[in-house]
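below are the sequence and a predicted model for it; my questions follow.
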Amino acid sequence: MKKNIAGFVAIKFALFSVSVATAQQKAHNPLIFADVPDMSMMRVGNTYYMSSTTMHFNPGVPIMKSNDLVNWKLINYCYDTLADIPSLNLTDGRGTYGRGSWASSIRYHNGTYYVSTFAQTTGKTYIYSTKDIEKGPWKRVAFKPSFHDHSLFFDDDGKVYMLYGNGKLSLVELNEDLSGVKEGGINQVVIENASLPALKEGQRGGLGAEGSQLFKKDGKYYLFNISWPPGGMRTVLLHRADKLTGPWEGKVGFQDLGVAQGGLIDMPDGRWFSYLFRDYGSVGRIPYLVPVKWEDGWPVLGVNGKVPETLDLPLNKSLIPGIVASDEFNRKKKEPALPLVWQWNHNPDNSLWSVSERKGFLRLKTGRVDTSFLLARNSLTQRTIGPLCSGVISLDVSGMKDGDFAGLALLQAQFGQVGVKVDGSNRNIVMINASTKKPVQAASIPLSQNIVFFKAECNFTDKKDVADFFYSLDDKTWLPIGTQLKMAYTIPQFIGYRFALFNYATRDTGGFADFDYFRITETISTIK
């Protein structure tokens, strides 16, 4: 009897171990713990492609690729710069924070890839197209007006449309060559108030339905939108119709954890998923996947109406180096000057940076006097990632001039900086904390050497949203500096926090700072 009990226990333990191991091999939500909002996805054969929003950063409209719908890698951008205008160049004293290009729509039609977007900054709609989505080149057409949160759609009869709007949704037919709105084509409101399915009787207000993404399955049209009803949460709205012009039938599609805004993606094996995102504090808007079943001609999202923690898909790998990556700034011949993980804050001045003037270093040069970090050009950024991450730089300050400030920052409206300020013949390591919306110098330490190391650590666990800064004189012993940064996701910038390498002048131009490397990890130290 004892042997039977022991055997039974052994079998149960083995089955439990297999179950745990199997669970550990499955994908988990969030899909990407980083700021990748307003996703649009498509499948071409066995390969998935995704576009997203990066607004005022350049290059813009990132394109990502996946072979399993879980693990994504940056492969391209649609443009180097959106437009050569003062607000995008940071020459107007304000910039275009939180604007630039917004939600994109990615499509594949007759051997060509298309990505469309729109920009409040320019008041235009843009359509980019290419035969080679990884190498380009991209063809661009631009026209007015700016169609808010539109979905680009190629119908079976060859006609091309955009469905767009906020609350009131409209359909517009485009020219066959996508060069603009077709004269005499369909141009009409198709849903007078798309928010209604999420509102209680007599209720008004909240976020109007937007984020349109349009799909077709088995002869029916399906439209995904997001709304935020008063007193509720971010909600997925679904509409379906037999004709694009309607009538459209609507319902609430999903309400859980505020995971909303996205669309549909199918797999070669016949499974369907919905890609959505969630506002997750200062790390930004992070993607989720939920399974989809079809019932009575409607997509049914989630597992019993909830976001599942795990998915029957391959295990998530690290976001390093596909979404973010370390950089030693060593470049071989024919390699791009900057890997795709990097984006400039607004348009760069390309005459004032280099990875070739000093081999193995990024050199940021000053060409004008600036009054603040947020108005300084040529801050080079990449995403922070959750739940934990740290960024480290090595900085050579020997080329800096009086009034220059260079170092490592966490970029948002309530930013934090650690770096070297030059005051006459003196150099000081300083930490700036803008948690209160006003930059405060929280520490200043004299520096008597040319090489110094800085680190910023972010903790996004359970929306703690705090960051600590450190410095080192030997790259071995790290010392905390200044005060803890309380990070906050602010609407004026509308981005998750980003690591930023910066150098700007406050008095004299012509100085430079040399960055030997940037290294990112998914851990933080125990020093607090």
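Looks like it arrived, so ask away.

drop to CA atoms for contacts and neighbour counts, all remaining ones
Noted.

gap between the two ends of stretch 79-95?
End-to-end distance of stretch 79-95 (C-alpha to C-alpha, to the nearest Å): 19 Å.

next, the buried residues of it.
The neighbour-count check on stretch 79-95 (16 or more other C-alpha atoms under 10 Å) flags Y79, T81, L82, S87, L88, N89, L90, G95 as buried.

doesn't V252 belong to a strand?
Yes: per DSSP: H, G, I helix; E, B strand; the rest coil, V252 lies within a strand segment.

that one reaches R234, doesn't it?
No: counting by C-alpha atoms under 8 Å, R234 is not a contact partner of V252; they are 11.0 Å apart.

quick one, what contacts V236?
Contact partners of V236, counting by C-alpha atoms under 8 Å, 6 or more residues apart in numbering, are F224, N225, I226, S227, V252, G253, F254, Q255, A260, Q261.

same check on R427?
Going by C-alpha under 8 Å, 6+ apart, R427 touches V420, K421, P446, L447, S448.

just the buried residues from these, in PyMOL please.
Entered in PyMOL, the line below selects the buried ones among the contacts of R427, by 16+ other C-alpha under 10 Å:
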select buried, resi 420+421+447
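
which one is K437 nearest to, not counting chain neighbours?
Q414 (5.3 Å; C-alpha to C-alpha, 6 or more residues apart in numbering).

over to Q24?
Of all residues not flanking Q24 in the chain, L315 sits nearest, at 7.5 Å (C-alpha to C-alpha, 6+ apart).

for F8, helix, strand, or coil?
Recorded secondary structure, F8: helix (three-state DSSP).

how near is it to V18?
Taking C-alpha to C-alpha, one finds F8 at 15 Å from V18.

got it, and I32?
To V18, I32 is 26 Å away according to C-alpha to C-alpha.

what about versus this one:
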Amino acid sequence: MFSAVYACALFAGAALAHGDVTNETYTNPVLWLDLADIDVFRVNETYYYSASSMAYSPGAPVLQSGDLVNWEFIGHSVPYLDFGDPSAYSLEDGEQAYVRGIWASSMRYRESTGLFYWVGCVDFNQTYIYTAPDAAGPWNLASTIDTCYYDCGLMFDEDDSIYVAYGNTNISIAKLNEDLQEESITRIWNATFYLEGARLYNINGTYYVLLTEPADWEWTLKSTGGIYGPYELEILANRTASPIDESGFPHQGGIVDTPDGDWYYLSFIDAYPEGRVPALAPIYFDAERWPRLPSNDSFAVPNEYPVAPMRVEPVTGTDRFEGPSLDPKWEWNHNPDTSAYSFAECGGLILNTATVTDDLYHARNTLTQRIIGPEGTATIEFDISSMQAGDIAGLSLFRDNAAYIGVQDGTVFLQRDLALGENWNTISTGTREATAAAKDASCIWFRLHAN
């Protein structure tokens, strides 16, 4: 049987970091990681980036930057996936929540309260609002709203009123009260084609809602007559050239200004099989106050840094798990069993059996980190001296089609062709091959390379 991944010490590394730096220019993608459904905003001279995480826990990763190009993980807005379906979100009773959970959410800072706010609809059911005094946390649930604000964009207006734009095809704006409850809903746009991914802005008295027509175009709604319109529609990104060969087009995401008043559009690119990776380009506002890209190649060519480059902690490197908590780059596959892991006094992470299963997709307390592209390497050291008969420790390339290298009962092996089906239930637990003996080993190293 498959016991959930069991290990003492772990080392991880990868081959490529952020956007390359050459004489104060950058190239896209600025971060070659699957960080989709971008929301981006600035507080003073610091930029923040919120992204989707689906069923990984904690959810809604938060990144920080001083220049919009070099980003570092600082926390998560949703500490635990507590959405009314505990079995699915905790991989219990044969249930799972793959492709559910956190996606297309929004994050902002409110100066009047000194709090950061995160808002997102989960499972097409309810909308959750979390707040924190610092973007790194601690985050706490502040409100639950029965309306689903699908693909939402949060904004605090000049008078400090709270608005959320949301919807698909038919776009609405909800106004919230000070208790973070729904006060009113106003329909602002009925489209004749599919739109989603709302981002709401008030820029010098003109209201904008950015919307994507997946996965090729980005559109802008604009109103000079107030937040409820009337709105006009204009294209922002029309199958704009990508910096990545054989990828999708830059789309969705959000816009943000620098302290000097320059504007940038942080989109994402579908780069299969890596994921949806962020790409940054300058924009300007024309005489009619529409946001525009300078050219169709704006994402594909080197651009000057928005501000002076600022170094951050790289997403690559070594993690010796010295505690008392995990680095924010890490997320569990679904909610973890917190009683089944701990930090060793001398450094290292101890993973005790949390699930007995032959299915990696249902092995609770599987610890994950996003694979870095276009090529990445991860190396892990296991102390296997305390493993029991039947236990498995391993390192996986983990997605809907997966593989892993593992050790069980003194034998090292490759397990390949694991797969999830169209309904995200397991259709294959894989085939074991390429075995080797490791009977007398107390420690073992595994390495994976992805390209």
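Nice, thanks for sending it over. Values in this document were obtained by computation on a predicted structure and should not be read as measured data.

related to what we said a few turns ago, of I32 and V18 of structure 1, which one has the most company?
Each of I32 of structure 1 and V18 has its neighbours counted (other C-alpha atoms under 10 Å); I32 has more, 24 against 12.

helix, strand, or coil at the nearest residue to that one once chain neighbours are set aside?
Nearest residue to I32 of structure 1 in three dimensions, chain neighbours excluded: P287, at 5.5 Å (C-alpha to C-alpha, 6+ apart). Secondary structure, three-state DSSP: P287 of structure 1 is strand.

return the residue of structure 2 aligned against P287 of structure 1.
Alignment note: P287 of structure 1 maps to P278 in structure 2; criterion TM-score structural alignment.

was I right about its match contacting V30?
Yes: the pair P278 of structure 2 / V30 is scored as a contact, 6.1 Å apart, by C-alpha under 8 Å.

who has more neighbours, the two?
Using other C-alpha under 10 Å, the more surrounded residue of P278 of structure 2 and V30 is P278, with 27 against 21.

ok, the more buried one to P294 of structure 2 distance?
For P278 of structure 2, the distance to P294 of structure 2 equals 18 Å [C-alpha to C-alpha].

what of L420 of structure 2?
For L420 of structure 2, the distance to P294 of structure 2 equals 42 Å [C-alpha to C-alpha].

G406 of structure 2: how many residues sit nearby?
Neighbour tally, G406 of structure 2, other C-alpha under 10 Å: 20.

ok, it - contacts?
G406 of structure 2 neighbours (C-alpha under 8 Å, 6+ apart): I392, A393, G394, L395, V412, F413, L414, Q415.

which one of those residues is nearest S342 of structure 2?
If you rank those by distance to S342 of structure 2 using C-alpha to C-alpha, A393 comes first, at 15.9 Å.

surely the closest one touches Q408?
Yes: look at A393 of structure 2 against Q408 with C-alpha under 8 Å: they come within range, at 7.0 Å.

which members of the contacts of V236 of structure 1 define the maximum pairwise distance?
Maximum distance among the contacts of V236 of structure 1 (C-alpha to C-alpha): 13.3 Å, for F224 and Q255.

comparing the two, which residue is more hemmed in?
F224 (25 against 20).

what about the counterpart of the residue nearest to K437 of structure 1 in structure 2, how many residues close to it?
Alignment note (TM-score structural alignment): Q414 of structure 1 maps to N401 of structure 2. Residues near N401 of structure 2, counting by other C-alpha under 10 Å, number 15.

what's near enough to touch N401 of structure 2?
Neighbouring residues of N401 of structure 2 by C-alpha under 8 Å, 6+ apart: D417, L418, A419, L420.

now structure 1: which of those match?
Contacts conserved in structure 1 for the contacts of N401 of structure 2, using both residues aligned by TM-score structural alignment, their matches' C-alpha atoms under 8 Å: D417, L418, A419, L420.

please pull up the equivalent of the first one in structure 1.
In the superposition onto structure 1, D417 of structure 2 corresponds to A434 when matched by TM-score structural alignment.

from L410 of structure 1, how far out is that match?
Applying C-alpha to C-alpha, the value for A434 of structure 1 to L410 of structure 1 is 10 Å.

so for these two, which residues contact both of them?
With C-alpha under 8 Å, 6+ apart as the test, A434 of structure 1 and L410 both reach G416.

and the two? Which one has more around it.
Neighbour comparison, A434 of structure 1 and L410: the larger count goes to L410, with 29 against 19 (by other C-alpha under 10 Å).

am I right that the more buried one sits in a strand?
Yes: if the criterion is three-state DSSP, then L410 of structure 1 is within a strand.

quick one, helices of structure 2?
Per DSSP state H, structure 2 carries helices over the ranges 86-89.

which residues does the match of P287 of structure 1 contact?
28-33, 35-36, 38, 266-269.
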